[in-house]
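>>> Got a predicted model here, sequence first, then my questions.
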Amino acid sequence: MLPSTLAAANFTAFQRTIPSLDIVIFSDGSRLIDGRAGGGYIGIQAHYQFLRSSLSYRHGKEVFNIEVEAALADAQAAIAYPTAQFATNLWICLDNLEVIMHLLSPSTGSSQEVFESFHTLAAAWLLRERLPHTKSGSIQIRWVPGHTKISENKVADLAAKEGAISIPPSPYKSSYASLKRYAKTQSLSAAQTRWQTIAPQTYQDLEITTSPKRPRELQLNRLDLDCIIAARTGYGDFADYYKRFNHDDAYLLCQCRA
């Protein structure tokens, strides 16, 4: 049995052990090629789908941030729903392991504010209105294998894609991770544009472009770097060659006059 098939079978077997009155949420995020992003979730209780929602974020979120915010939104919806008084536990199932690791533990990375809101909400589950015989329970996070034949997860994925193509409410916030990626992309583009205007003609003739990272070779001293360049290009020391064959009109110095 393939690992993904085995994981799906294990999750399905676990799902059967969840009491029918507990609420089970399937949550997912989606990001299209053009950068539009969306989240979605469905809620199941007593074998009945009672929640379904799509969330739109346009270009302002990464998939990680989307899935965090979708988890918070679906937990808020489940707690507010009248049938939460019958449920002992709230199960949130998603396929992003990194998000799962942070949902119920301290986080200092992207979407920190959303994680803190989720932690507060997890405590609020204990204080919800419930029937006398219903235990306080807790919010449980469970990994569900993605891209397998788990029907509920496929419906949540479809809801997320619907959110990605819909128009988001205005105004909406961009995540830190999304802004960081945008700034990096813009800085690289600006560097390439600037290089085209200041690059020496000799570099332009050879179509030498700039790079976002400084090559490690440039940290070497000039003598060692000279040897590496000679070995890579197959050419030797031009200055020595010109002197040996009396090329009096040859330019022997580097542009930096060294």
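Noted; the coordinates are in hand.
>>> going forward, measure contacts and count neighbours with C-alpha atoms only.
Noted.
>>> Past the longest helix belonging to the chain, which element shows up next along the chain?
In the chain, with assignment by DSSP state H, the single longest helix is helix 176-198. Sequence order places helix 201-205 as the next helix or strand after helix 176-198, per DSSP states H and E.
>>> Quick one: distance of that next one to the chain centre.
Computed by C-alpha atoms, centre = their mean, to the nearest Å, the chain-centroid distance of helix 201-205 equals 39 Å.
>>> now what about that helix, what contacts it?
Helix 201-205 is contacted by residues Gln196, Thr209 when judged by C-alpha atoms under 8 Å, 6 or more residues apart in numbering.
>>> After it, which helix or strand is next?
Under the assignment DSSP H and E, the closest C-terminal helix or strand after helix 201-205 is helix 222-233.
>>> this is the other structure I want to compare:
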Amino acid sequence: MKKTEEGVDKKSAAQAFKEWWRSQPSTDLYVFSDGSEQSLDNSRQVGYGFIVYQGNKQLASFSAALSPMSHVFDAEALCLDNTSVIWGIRGSAAASSNWAYNRCHELLRQHNVGLKWAPGHMGIEGNEEADRLAKRAVSSTAAPAYGLEATPTVSGVRTVAKQLSQETRRKWWSGACGKLSDWYRGWSFSRPTVEYQVKAPPELTMPRHALHRWLALRSSHGDFSWYHRRFQHADARLTCVCGHNKSPEHLVLCRHSQRHFLHWPKRPAARPHNRATAVAYLGSLTPTDFVELLDCTQFYTRYCTR
């Protein structure tokens, strides 16, 4: 079985399925199924439904809820409505709802059961009825889950673990961020949604010389006049060749740098003219943009040298 009907649109696939169903023996049984996941009163609700036909005659139908700590993938493992689930049933059992996969494997070994994909929401009677049943299973009037269906699944537990991890990280960062200097926190004002991330930031892909400048700008610890004065670096050069004191934002305020903006495709619409506009512009640059800006202006190699 193919995961999808390659080169066939859903309308044509639906018509082909209807013709296939009409051509099948009227004594065979056909089961249409669906799963559903919705949010109800800020709580995730998951359920499934199926309907059984003999030929084109309805014989039975059923719908039920699953544990709120599950996902629609689990509902579709119980009631096949997903090509990835079908492949899981035909191959190795997935970790989530493993017991349902194993029962299907046993059923396939004992009986002559075939699996066939039908495109959803295309007017196929069995599909539409199964969809209605699945939606009823997640309504407020649905009966609660029971047995194995009431137990949390791997996918549901993973979601909860991810949410707890994110919430813990958010709370930690909220406390830690308040202890940072006003200067450092000011760099994220142009991107207020910036949060602490565990994964390696893209800045680490920059060459070391550029990363050094990037970190110095954000920490304000580096070849800057205030820094040299504070630590009494008597031999340090405190000014740029333009005569202004060295500062983190001077990279884009220096008249020598701004002359190079003519050759800088990502130059600001209006040239930075004070600390606030300079920080706003520098804070909007990606690591790649920042490296290109250094190369374009040659600020630290020609004008603001140590």
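In hand now; what should we look at? Small disclaimer: the values here were computed from a predicted structure and weren't measured.
>>> sorry, back to before: could you give me the buried positions within the longest helix of the first structure?
Tyr176, Ala177, Ser178, Trp195 (16 or more other C-alpha atoms under 10 Å).
>>> And stretch 97-116 of the first structure, by the same measure?
Val99, Ile100, His102, Leu103, Leu104, Ser110, Ser111, Gln112, Val114, Phe115, Glu116.
>>> Of these, which is the nearest to Gln76 of the first structure?
Distance to Gln76 of the first structure across those (C-alpha to C-alpha) is lowest for Val114, with 12.1 Å.
>>> The closest one matches what in the second structure?
Matched by TM-score structural alignment, Val114 of the first structure corresponds to Ala100 in the second structure.
>>> any chance of the buried residues of helix 176-198 of the first structure in CSV, plus distance to Ile208 of the first structure?
Below are the buried residues of helix 176-198 of the first structure laid out as CSV (distance: C-alpha to C-alpha, whole Å):
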residue, distance to Ile208 of the first structure
Tyr176, 34
Ala177, 31
Ser178, 30
Trp195, 10
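>>> Of these, which is the nearest to Ile33 of the first structure?
Ser178 (14.5 Å).
>>> The closest one pairs with which position in the second structure?
So, by TM-score structural alignment, Ser178 of the first structure is matched to Gly156.
>>> before we move on, back to that, now the match of Val114 of the first structure: which helix or strand?
Going by DSSP H and E, Ala100 of the second structure is part of helix 98-110.
>>> Show me what the helix or strand following that helix is in contact with.
Downstream of helix 98-110 of the second structure, the next assigned helix or strand under DSSP H and E is helix 125-137. For helix 125-137 of the second structure, the surrounding residues in contact (C-alpha under 8 Å, 6+ apart) are 31-36, 46-51, 62-65, 118, 120-121, 142-143.
>>> Among these, which lie within helices?
Within these, no residue falls in helices by DSSP H.
>>> What's Leu104 of the first structure aligned with over in the second structure?
Match for Leu104 of the first structure (TM-score structural alignment): Arg90.
>>> tell me the contacts of that match?
Arg90 of the second structure neighbours (C-alpha under 8 Å, 6+ apart): His105.
>>> how deep is the residue nearest to Leu29 of the second structure when sequence neighbours are not counted tucked in, by neighbour count?
Sequence neighbours aside, Gln54 is the residue nearest to Leu29 of the second structure in space, at 4.6 Å (criterion: C-alpha to C-alpha, 6 or more residues apart in numbering). Neighbour count for Gln54 of the second structure, taken as other C-alpha atoms under 10 Å: 15.
>>> same thing with Trp226 of the second structure?
16.
>>> Name the helix or strand for it, please.
Counting by DSSP H and E, Trp226 of the second structure is part of helix 225-230.
>>> which position in the first structure aligns with Ser70 of the second structure?
So, by TM-score structural alignment, Ser70 of the second structure is matched to Lys61.
>>> how deep is that match tucked in, by neighbour count?
Neighbours of Lys61 of the first structure under the rule other C-alpha under 10 Å: 25.
>>> Alignment lookup: Phe50 of the second structure to the first structure.
Match for Phe50 of the second structure (TM-score structural alignment): Tyr41.
>>> show me what contacts the closest residue to that match other than its chain neighbours?
Among residues not flanking Tyr41 of the first structure along the chain, Ser27 sits closest, at 4.3 Å (C-alpha to C-alpha, 6+ apart). The contact partners of Ser27 of the first structure, by C-alpha under 8 Å, 6+ apart, come to 39-42, 67, 70-71, 74, 92-94, 153, 156-157.
>>> Likewise for Pro25 of the second structure?
Counting by C-alpha under 8 Å, 6+ apart, Pro25 of the second structure has contacts Gly55.
>>> One more: the one 3 residues further on?
Asp28 of the second structure is in contact with Gln54, Gly55, counting by C-alpha under 8 Å, 6+ apart.
>>> who's in contact with the corresponding residue of the second structure for Thr5 of the first structure?
Aligned counterpart of Thr5 of the first structure in the second structure: Lys11 (TM-score structural alignment). Going by C-alpha under 8 Å, 6+ apart, Lys11 of the second structure touches Met122.
>>> so Lys11 of the second structure is in which element?
Lys11 of the second structure is located in helix 10-22, with elements delineated by DSSP H and E.
>>> okay, which residue is most central for the second structure?
Taking C-alpha atoms, centre = their mean, the centroid of the second structure lies closest to Lys162, which sits 12.0 Å from it.
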